[in-house]
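Q: Have a look at this prediction, sequence included:
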Amino acid sequence: MNWKSEIKAAADRIAGHAQVTPVMESRVVGLDYPVEMKLEHMQHTGSFKARGAFNTLLSMEVPQAGVVAASGGNHGAAAAFAARALDHPAKIFVPELAGPSKIALIEQIGADLSVVSGEYANALTMARIHEEETGAMQIHAYDAPATVAGQGTCFAEWDAQGLQADTVLIAVGGGGLIAGALAWFQGARKVVAVEPETSCALHAALGAGEPVDVSVSGIAANALGARQIGRICFDLAQGVNSVLVPDEAIAAAQQTLWQAHRILVEPAGATALAALMSGAYQPDPGERVAVLVCGGNIAPDPLAG
């Protein structure tokens, strides 16, 4: 697949639907070097996921039964938002661990929502059953070409905004976002995968030589808690630098973003920065680094009524 062409086409397709999110340079994160940041938590519904959802719906013929998606929360909200914007019915399945904030967000958007017990994998099973029974179109959270190309538009956009970094650190759950980065950069920039110690599907797959099931837990599990890495991501990520961070480092990075910049993000949104602050990834002298701030759906919602 010519990923560059697919991502450029996706960028044209979703223009006017997805937000162009801002970038900034941070010098106040307890580090002795500047960090470029792209604030993708300011995307529609609070995460980068709207890009893949819009690209999927705009590149395919949607059946009368509409769309179905399984999600830890952010993808479900994005799929529901894109479906509503394009006048398609949406059925969303999320696990209980999605939490009340993300569940409420999906409900507010107006999708038909089912909350299932267990983890994301359980929600995916239910979504596949719904797909088979109704003919609805599945919008996969991370392991589909249209999803990956849509997420890749984030990095095409960042390049156009003047990204200077040699290295980009990205939080990983199921792998759609980092797959989009790898598909776009194609070695032009170093990409570092950052995962929580207790939800590390990519790290485990790279160690095993193939995607394997992992147990998931921790403060970022409702966004980064895929039980198995996507095949597209696994194929693109061979040789990628993979690091793990503890929950304590993620929480500290969350707090730093708020205290230094009044940026309020969910744990997943702070995970990439946590790798720098904790020393899990240590740049070489002169190496310019950037982090993708990927999600802002913090729970509990501090401004909920």
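A: It's in.

Q: CA atoms for contacts and neighbours, from now on please.
A: Will do.

Q: Strands of the stretch 101-250 of the chain, residue ranges please.
A: Secondary structure of the stretch 101-250 of the chain by DSSP state E, counting those that start in this stretch: the strands cover 112-116, 137-138, 167-171, 190-196, 241-245.

Q: could I get these as JSON lines with distance to Gly296?
A: JSON lines is the format used below for the strands of the stretch 101-250 of the chain (distance: least, Cα to Cα, whole Å):
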{"stretch": "strand 112-116", "distance to Gly296": "21"}
{"stretch": "strand 137-138", "distance to Gly296": "25"}
{"stretch": "strand 167-171", "distance to Gly296": "13"}
{"stretch": "strand 190-196", "distance to Gly296": "17"}
{"stretch": "strand 241-245", "distance to Gly296": "19"}
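
Q: Mind checking the ones you listed for the one nearest to Val265?
A: Closest to Val265 of the strands of the stretch 101-250 of the chain is strand 167-171 (Cα to Cα; 13.1 Å).

Q: name the helices or strands packed onto that closest one?
A: Using 3 or more Cα pairs under 8 Å, 6 or more residues apart in numbering; DSSP states H and E, the elements in contact with strand 167-171 are helix 176-185, strand 190-196, helix 267-278, strand 289-293.

Q: Comparison target, given below:
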Amino acid sequence: MRWHDEIDVASQRLHERAAHFLLETPLWKLRAPALGLNGAEGVEVWLKLEQLQVSGSFKARGMMNRLLANDIPASGVVVASGGNAGIATAAAARAIGVRCEVFLPGVSPEAKRARLRALGAEVVVVGDLYADALAACLARQRETGALLTHAYDQLEVVAGAGTLGREIEQQGGLPDSVLVSVGGGGLIAGLAAWFEQRSRVVALEPERAPTLFRAREACAPVDVEVSGVAADSLGARRIGAISWEITQRQVRDALVLPDDAIRAAQLWLWKELKLAVEPAAALPLAALQTGLYLPRASEKVCLIICGANVDPGTLA
């Protein structure tokens, strides 16, 4: 598959039919010391502030692309989500005037549930984890015939995520490396498909939700136990099939981080830069602050700040 072509088509579709909906998010370029990184001589860190995107995460790109690329029945759209994909689907559905039903796991925070209801979505909470919500969602889709929007494992969703990489290149040129969080893998699949090793794309996962890391150990996607500080948005139990295929070819590094490092980076972003982000968005900075990822001298490293659907009370 020619992923560049698919991403170009998605970009054109979104520009022509959803320019009123999606934002071009800022690319903020900083020197390493501004992020509390010492000894990183000449390193330039780019923060892609996708948490400012409509619906509070990168997911708006893929969800809107999925809706615009398909005929939507009277029963509307249905999605299972840890929260962000549901919020993005609900926002896109409201923008084009169709019904939306969202299945959430019990781990999803109340702040995300409230946001969904405010967007007019019908919210159903099922089970404990994303996999439970997905099973219920698939059963509902078979019953109603609604258009299924998958959180990460559909061509249009991955191509929509890939428009983020396209936008980064248009704004700043090619970074040397791109650090990105992984749950089900839609975001890293889109970015890796766009950059095609012209930039080094690095996969980052919580130790307590390592879908890609465990798949690589097993040489195939496998189910993993999911918990921890980022489980609400990085809570997929298994890496997506599309992401597995793309990352096997395009992504060399799959690294894991402990919850305390993720949490520390999240709080640092709030206290020092006033960026209110969810834990999943803090993994790239955590990788730099802990030394898990060591940039070369004068490297341009892009951190994908992927989402901001967080309860502000947790940032104290």
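A: Yes, it's here. Everything quoted here is computed from the prediction, not taken from an experiment.

Q: Drop the TM-score for these two in here.
A: Here the TM-score for the pair of chains, by TM-score structural alignment, normalised by the length of the first structure, is 0.96; 303 aligned residues with a Cα RMSD of 1.3 Å.

Q: tell me the most buried of the helices and strands packed on strand 167-171 of the first structure?
A: With neighbours taken as mean count of other Cα atoms under 10 Å, these reach their highest mean count in helix 267-278, at a mean of 28.

Q: counting contacts, what elements does that one pack onto?
A: Counting by 3+ Cα pairs under 8 Å, 6+ apart, helix 267-278 of the first structure packs on strand 167-171, strand 190-196, strand 241-245, helix 247-261, strand 289-293.

Q: Tell me how many other residues surround Arg17 of the second structure.
A: 14 (other Cα atoms under 10 Å).

Q: excluding its backbone neighbours, what's nearest it?
A: If the residues on either side of it in the chain are set aside, Arg17 of the second structure comes closest to Leu68, at 7.9 Å by Cα to Cα, 6 or more residues apart in numbering.

Q: what does Asp311 of the second structure give?
A: Ala111 (5.9 Å).

Q: Could you check which residue of the first structure pairs with the one you found?
A: Superposed on the first structure with TM-score structural alignment, Ala111 of the second structure falls opposite Ser101.

Q: Contact partners for that match?
A: Residues in contact with Ser101 of the first structure (Cα atoms under 8 Å, 6 or more residues apart in numbering) are 297-301.

Q: rerun at 6 Å
A: The contact partners of Ser101 of the first structure, by Cα atoms under 6 Å, 6 or more residues apart in numbering, come to 299-301.

Q: Take these and write them to TSV, including neighbour count, distance to Ala165 of the first structure and secondary structure.
A: Output for the contacts of Ser101 of the first structure, formatted as TSV (neighbours: other Cα atoms under 10 Å; distance: Cα to Cα, whole Å; DSSP: H, G, I helix; E, B strand; the rest coil):
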residue	neighbour count	distance to Ala165 of the first structure	secondary structure
Ala299	15	31	coil
Pro300	12	33	coil
Asp301	15	33	coil
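
Q: hmm, who's touching stretch 195-214 of the first structure?
A: Counting by Cα under 6 Å, 6+ apart, 171-172, 216-218, 225, 227-229, 244-246 sit against stretch 195-214 of the first structure.

Q: sorry, back to before: possible to save the helices and strands packed on strand 167-171 of the first structure as CSV with distance to Met37 of the first structure?
A: Compiled in CSV, those are given as follows (distance: least, Cα to Cα, whole Å):
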stretch, distance to Met37 of the first structure
helix 176-185, 15
strand 190-196, 14
helix 267-278, 9
strand 289-293, 5
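
Q: for these, which one sits closest to Ala141 of the first structure?
A: helix 176-185 (7.2 Å).

Q: mean deviation (superposed) between the closest one and the second structure, please.
A: In the superposition with the second structure, the average deviation recorded for helix 176-185 of the first structure is 0.4 Å (mean Cα distance after the TM-score superposition for the first structure).

Q: which residues of the second structure does that helix align to?
A: Taking TM-score structural alignment, helix 176-185 of the first structure hits residues 186-195 over in the second structure.

Q: Same check on stretch 69-76 of the first structure?
A: So stretch 69-76 of the first structure sits over residues 79-86 in the second structure, by TM-score structural alignment.
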